[in-house]
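K.L.:
Generate coordinates for the sequence data below:
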Amino acid sequence: MQKLNFPTYQFRFKNSENKVSIFDEIRKKFVILQPEEWVRQHCLKYLIYEKRFPKSLINVEKELIINSLRKRYDIIVYNSDGSINLIVECKSPCIEINQNVFDQIARYNSKLRANYLMITNGINHYYCQMDYENERYQFLKDIPAYIK
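P.N.:
A predicted model of the protein is given here:
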């Protein structure tokens, strides 16, 4: 798999029926290793080991219904009170981060109302903080680390 713009992490792999799987420590299972999954697993490690978010506050690939359409978000990080701190949208490294990707996470956030958004294709990362009162967002250099 391609080298990504994240710190180097250790992963568990399994090969079965000529398909490589990677262990997801949040879902506690092996999942087929696709380019987007490679990015998602790096992002999870980044959130856990660099930003210190507890695993118990992280949720991966759950269904979300928006305008009666079934969608799946990549990663959500909750606050300890159950509100949503962060939504992460992961794309394959070959996918350009463009307006369509920002529109996708904005649609998810119209329902979820997170404090922060992160978009990554493993090479480029974009972070923003939401300001609902003024109906704006501000791009950041990084997302803040977890604070108890």
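K.L.:
From here on, just use CA atoms for contacts and neighbour counts.
P.N.:
Noted.
K.L.:
Assess the claim that Phe11 and Phe30 are in contact.
P.N.:
No - applying CA atoms under 8 Å as the test, Phe11 and Phe30 come out as separate, 10.8 Å apart.
K.L.:
Need the overlap of contacts for these two.
P.N.:
Shared contacts of Phe11 and Phe30 (CA atoms under 8 Å, 6 or more residues apart in numbering): Ile22, Phe23.
K.L.:
Looking at these two now, which is surrounded by more residues?
P.N.:
Using other CA atoms under 10 Å as the criterion, Phe11 and Phe30 rank with Phe30 on top: 15 against 12.
K.L.:
mind checking the SS state of the more buried one?
P.N.:
Put simply, Phe30 is strand when judged by DSSP: H, G, I helix; E, B strand; the rest coil.
K.L.:
Now show me the structure for the sequence below, then we'll compare the two:
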Amino acid sequence: MDSNLDQIQLPKLNLPHFEPQLQEKEGKMWIFDSLRKKQLVLTPEEWVRQHWINFLINQLKFPKGLLAMEKGLLYNKLLKRTDLVVWNKSGNPYLLIECKAPKVKLTQKTIEQACIYHKELKTPFLLISNGLQHICLSFDGNSEKFTQEKSFPEPPV
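P.N.:
This is a model prediction of the structure:
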């Protein structure tokens, strides 16, 4: 490992530990994304997202092929990108995960931003996480209301 790699302080998250492939090049830290099979610049938000990918696949046993990153969607004529979407086996959006940097507090404004993305995808579950705190919501399409859940959703069928 590079000497600079040993010095980088990555925050410990409230998610299972895993050993990502990290490397330094061009003066930046990079992390290997197992979904897109390429190196990405390691940002605090990416650190959280990669932990979620690992947790969903390795601990919760979500099929890797059902996860997609940064799906583009149009909202008020602006192109927005979701952080992580899990699809069910029928090809419908199942779980939307909005990742924030660990230092970003999860506030009503954060939840409202995630709800904007949710409006397009209408997933049964919405999860907002800064890696330290996680808010999991289920969505009832009939009443158009969210309910906070105490646990994470099961893998989709």
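K.L.:
okay, stretch 76-86 of structure 1 sits on what stretch of structure 2?
P.N.:
Using TM-score structural alignment, stretch 76-86 of structure 1 lines up with residues 85-95 of structure 2.
K.L.:
List the contacts of that stretch.
P.N.:
66-71, 96-97, 121-127, 156-157.
K.L.:
Buried ones from those residues, can you make that a ChimeraX selection?
P.N.:
Buried subset of the contacts of stretch 85-95 of structure 2, written as a ChimeraX selection, criterion 16 or more other CA atoms under 10 Å:
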select :66,67,68,69,96,97,121,122,123,124,125,126,127,156
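K.L.:
Which residue of structure 1 lies farthest from its centroid?
P.N.:
Relative to the centre of structure 1, the most outlying C-alpha is that of Glu17, 28.1 Å out, by CA atoms, centre = their mean.
K.L.:
what's near enough to touch the most centrally placed residue in structure 1?
P.N.:
Centroid-nearest residue in structure 1, with CA atoms, centre = their mean: Val88, separated by 3.0 Å. Taking CA under 8 Å, 6+ apart, we find Val88 of structure 1 in contact with Tyr73, Asp74, Ile75, Ile76, Ile105, Leu117, Met118, Ile119, Thr120.
K.L.:
Name the helix or strand for the aligned partner of Trp38 of structure 1 in structure 2, please.
P.N.:
Using TM-score structural alignment, the partner of Trp38 of structure 1 in structure 2 is Trp47. For Trp47 of structure 2, the host element (DSSP states H and E) is helix 44-54.
K.L.:
how close does that helix sit to structure 1?
P.N.:
Taken over the aligned residues, the distance from helix 44-54 of structure 2 to structure 1 averages 0.6 Å (mean CA distance after the TM-score superposition for structure 1).
K.L.:
in structure 1, what residues pair with the next helix or strand after that helix?
P.N.:
Scanning forward in sequence from helix 44-54 of structure 2 by DSSP H and E, the next helix or strand is strand 67-69. Using TM-score structural alignment, the residues of structure 1 aligned to strand 67-69 of structure 2 are 58-60.
K.L.:
Could you list the residues in contact with the matching stretch?
P.N.:
So stretch 58-60 of structure 1 is in contact with Ile26, Arg27, Tyr73, Asp74, Ile75, Ile76, Val77, Tyr78, going by CA under 8 Å, 6+ apart.
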